[in-house]
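>>> here are the coordinates; sequence isn't available:
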């Protein structure tokens, strides 16, 4: 970016709208778990595995999408990602069996999300604004995704109820192509043409070598696994979990929408606080609070109030991890290869997502209950909170040396 943008500029708004579409359609796919499974006569594990593959391929292709965006520009990656996203939704809608479901809902949508989601758009947003505004810009982008979840999940449910799951997915496929309309704001975001603050000359191989030898980068990677495990499990299995407890699908849609709405506040707050306070301590608090919220949800009798209270509290913590986590990557290594290095962190997030989604379906089919997965989510969140306490969030020696020279 040759010129810094204001936080309320058209470029930031357009990037936020793109993330809203990306998140909104993806987050609504949990509503389709039960009807798709019943339509094919499968247990929940089959379509859950498709959505688990989606999270895995999202993670596998995120570093590649970030590297391509760093080298050739963000706009090209978003165009390709939008096409793959739409194609995946269409193939899912016209699926004849589990192979089509795995290809469409799993592989193609996963690749499409990687090309149009946080891992590609957030680094571009960070480069749009001045250094002191970056943490808050990351919070805005994350909150925008949650706004899409709040706004589009009820819409997707209405499509599902009115037209059936197949036509609903076709409509969503058409809608996902609209993300291409927002690519002009990224036209000048070709990373290799941009000099960032206090960064020495470094190629991608050197950046990867430096990060791989940094122990605290690995702690950050390990912690993000848990975030993915929890979020993906709840997104995919919460509608079915509530249906099993006797709630109408409107309650599930409302639950996920409340999570999205509250996450707007949580993400903006986390983004703001990450620019002021220690990012590792913010993350430790978030993961510890998640553990407590899940335990309370499990030990008290389930009711409409407990569902909405859980959704409210979970929403405040939902993607609040993203601004401090992505901010730590930039803080440790600089912005030059942030897309690639954050993509690697995010890969482990998606391995956690794959595990949470698939394990939820597998254990439900084998035990008839989600209880084991819920308790595991609480336990590993508590462990992750402790891990983050030990992260050294200072810039790497290369950047510290550069700052001393300057």
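Structure received. Please read all numbers here as calculations on a predicted model, not as lab measurements.
>>> please make it C-alpha for all contacts and neighbour counts, starting now.
Will do.
>>> need the residue closest to the centroid of this structure.
Residue closest to the average C-alpha location in the chain (Cα atoms, centre = their mean): residue 118, at 6.5 Å.
>>> contacting residues for that residue?
Going by Cα atoms under 8 Å, 6 or more residues apart in numbering, residue 118 touches 19, 141-142.
>>> okay, and which of those residues map to strands?
Using DSSP state E, no member of the contacts of residue 118 falls in strands.
>>> for those, which one is nearest residue 41?
Comparing the contacts of residue 118 against residue 41 with Cα to Cα places residue 19 closest, at 33.9 Å.
>>> okay, one more to line up with it:
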């Protein structure tokens, strides 16, 4: 971990890199943590309206798809106008969507609130915008560490918000619980003022700015970037399917709702360590081999969980193991984007990678609900997750971990 003086050393006024890191971590904690609790509302919302689980699953799937589709555009706006404005606008859409979920009385209203509004809000208020802001404000050797600690903060939010959301549901009912969670999102615009440093100007020292259009064209033509985009699809499939469908999967197997909620919290707790360690390792070792190992281990953990009997012990062990591998993919993935293309258009380029992640999220959530309604089981989707984990482990191996050719030539 870098010393505080090395992080605080640059920056004007009170918006030092240290303040930006702290506020960015708090934003990630709130926005990611609240979103991670949505799986707890699957059963009560479906039961209250007499819907099948596919209705709520489709709403969350739409949310993930629009989050991903909007992310490159939100990233481009952040690159152009600064992160603070984008974070503030996105968080207001996010809060409105959470509040309207409580009063959505039809599947269409649920899809518009939980799906469209929250999805577009997350595009502007997610940790992806935070990561891009941090990448510009800390030295390159500390970039992976800063990304890791911001990602870990999102996991801390998952650890805190999942049991808190369950407590709200038990104490006040699911509708009031949603209003309380919406109130938490409203804090984000205040925290975003720490990132009000204006639009990204120029490039970091030693980096090349080829312009928006040329950078985008080179990115889509770069094979290593294409492989990175394909691999991150798998991360989204795993994370979204487990977040939404693990609680009902466990309760169907006879696990208590409290332990089902705590399983999501434990995953978040494990990811605090996993993301931080991944950020540290990504600054010292090969990022592509780190990603290969993470995805391979995910496949192994899922195989063991599916084959072993579902018991409190197996649930806790699975949550701990998956938590260590949960978003540990983010620091090396975002780090590879910065290595290939620099940080000038980091928000937009990582946003495109993240769009692939969210396509995977959409399919993981939607197929989970669809297969459950048709076959009464999640087994087929678990085994899809195993196959995709092995696929992701393989596609990261050929990635070339150095600046893209045009950027390397221009720098020389």
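Done, it's in. The structure presented is a predicted model; accordingly, all values stated were derived computationally and were not measured.
>>> before we move on, back to that, could you dump the contacts of residue 118 of the first structure to a markdown table with neighbour count?
Listed next are those as a markdown table, based on neighbours: other Cα atoms under 10 Å:
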| residue | neighbour count |
| --- | --- |
| 19 | 27 |
| 141 | 31 |
| 142 | 32 |
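>>> what's residue 342 of the second structure in contact with, if anything?
Per Cα under 8 Å, 6+ apart, neighbours of residue 342 of the second structure: 203-204, 207-208.
>>> from the residues you listed, list just the buried residues.
Among those, the ones that count as buried by 16 or more other Cα atoms under 10 Å are 204, 207-208.
>>> which helix or strand contains the equivalent of residue 93 of the second structure over in the first structure?
Taking TM-score structural alignment, the alignment pairs residue 93 of the second structure with residue 84 from the first structure. According to DSSP states H and E, residue 84 of the first structure maps onto helix 74-93.
>>> show me how far that helix is from its chain's centre.
17 Å (Cα atoms, centre = their mean, to the nearest Å).
>>> packing partners of the helix or strand just after that helix?
Proceeding N to C from helix 74-93 of the first structure, the next assigned helix or strand is helix 98-101, under DSSP H and E. Contacts defined by 3 or more Cα pairs under 8 Å, 6 or more residues apart in numbering; DSSP states H and E place helix 98-101 of the first structure against helix 44-72, helix 74-93.
>>> what about residue 41 of the first structure, how many neighbours?
The tally of other residues near residue 41 of the first structure (other Cα atoms under 10 Å) stands at 9.
>>> ignore the last one, residue 256 of the second structure
Residues near residue 256 of the second structure, counting by other Cα under 10 Å: 14.
>>> what's the closest non-adjacent residue to the aligned residue in the first structure for it?
For residue 256 of the second structure, the aligned position in the first structure is occupied by residue 248, per TM-score structural alignment. Nearest residue to residue 248 of the first structure, sequence neighbours excluded (Cα to Cα, 6 or more residues apart in numbering): residue 242, at 7.7 Å.
>>> what is the helix or strand in which the one you found is found packed up against?
In this assignment (DSSP H and E), residue 242 of the first structure forms part of helix 215-244. Counting contacts by 3+ Cα pairs under 8 Å, 6+ apart, helix 215-244 of the first structure packs against helix 33-40, helix 44-72, helix 249-274, helix 338-367, helix 371-389.
>>> which bit of the first structure covers stretch 333-344 of the second structure?
Counting by TM-score structural alignment, stretch 333-344 of the second structure falls onto residues 325-336 of the first structure.
>>> what's the match for residue 368 of the first structure in the second structure?
The equivalent of residue 368 of the first structure in the second structure is residue 376 (alignment by TM-score structural alignment).
>>> so how far is residue 369 of the second structure from that match?
According to Cα to Cα, to the nearest Å, residue 376 of the second structure stands 10 Å off from residue 369 of the second structure.
>>> neighbour count: the two, which is higher?
Remark: of residue 376 of the second structure and residue 369, residue 369 carries more neighbours, 26 against 10, as counted by other Cα under 10 Å.
>>> and the more buried one, how far from residue 156 of the second structure?
In terms of Cα to Cα, residue 369 of the second structure sits 27 Å off from residue 156 of the second structure.
>>> circling back to that earlier point, the residue nearest to residue 248 of the first structure contacts residue 252, doesn't it?
Yes - counting by Cα atoms under 8 Å, residue 252 is a contact partner of residue 242 of the first structure at 6.5 Å.
>>> which non-adjacent residue is nearest residue 266 of the second structure?
residue 319 (5.7 Å).
>>> post-alignment, the helix or strand hosting that neighbour versus the first structure, mean distance?
Element membership of residue 319 of the second structure, judged by DSSP H and E, is helix 312-325. Here the mean offset of helix 312-325 of the second structure against the first structure after fitting is 0.2 Å, by mean Cα distance after the TM-score superposition for the first structure.
>>> tell me the buried residues in that helix?
In helix 312-325 of the second structure, the ones that count as buried by 16+ other Cα under 10 Å are 312, 315-325.
>>> got it, and stretch 108-126 of the second structure?
In stretch 108-126 of the second structure, counting by 16+ other Cα under 10 Å, buried: 109-126.
>>> about what we covered before: out of the contacts of residue 342 of the second structure, which comes closest to residue 100 of the second structure?
Of these, the one sitting nearest to residue 100 of the second structure (Cα to Cα) turns out to be residue 203, at 40.8 Å.
>>> quick one: what's aligned to residue 352 of the first structure in the second structure?
Using TM-score structural alignment, residue 352 of the first structure pairs with residue 360 in the second structure.
>>> quick check: nearest residue in space to its match, chain neighbours excluded?
Leaving aside its chain neighbours, residue 360 of the second structure sits nearest to residue 237 (4.2 Å; criterion: Cα to Cα, 6+ apart).
>>> tell me who's in contact with that neighbour.
Per Cα under 8 Å, 6+ apart, neighbours of residue 237 of the second structure: 357-365, 385.
>>> what does residue 82 of the second structure give?
When contacts are counted by Cα under 8 Å, 6+ apart, residue 82 of the second structure touches 195-200.
>>> in the first structure, what residue corresponds to it?
The alignment partner of residue 82 of the second structure in the first structure, by TM-score structural alignment, is residue 73.
>>> same question, residue 322 of the second structure
Per TM-score structural alignment, residue 322 of the second structure is aligned with residue 314.
>>> and what of residue 243 of the second structure?
With TM-score structural alignment as the criterion, residue 243 of the second structure matches residue 235.
>>> residue 27 of the first structure reaches residue 151, doesn't it?
No - using Cα under 8 Å, residue 27 of the first structure is not in contact with residue 151; the gap is 10.8 Å.
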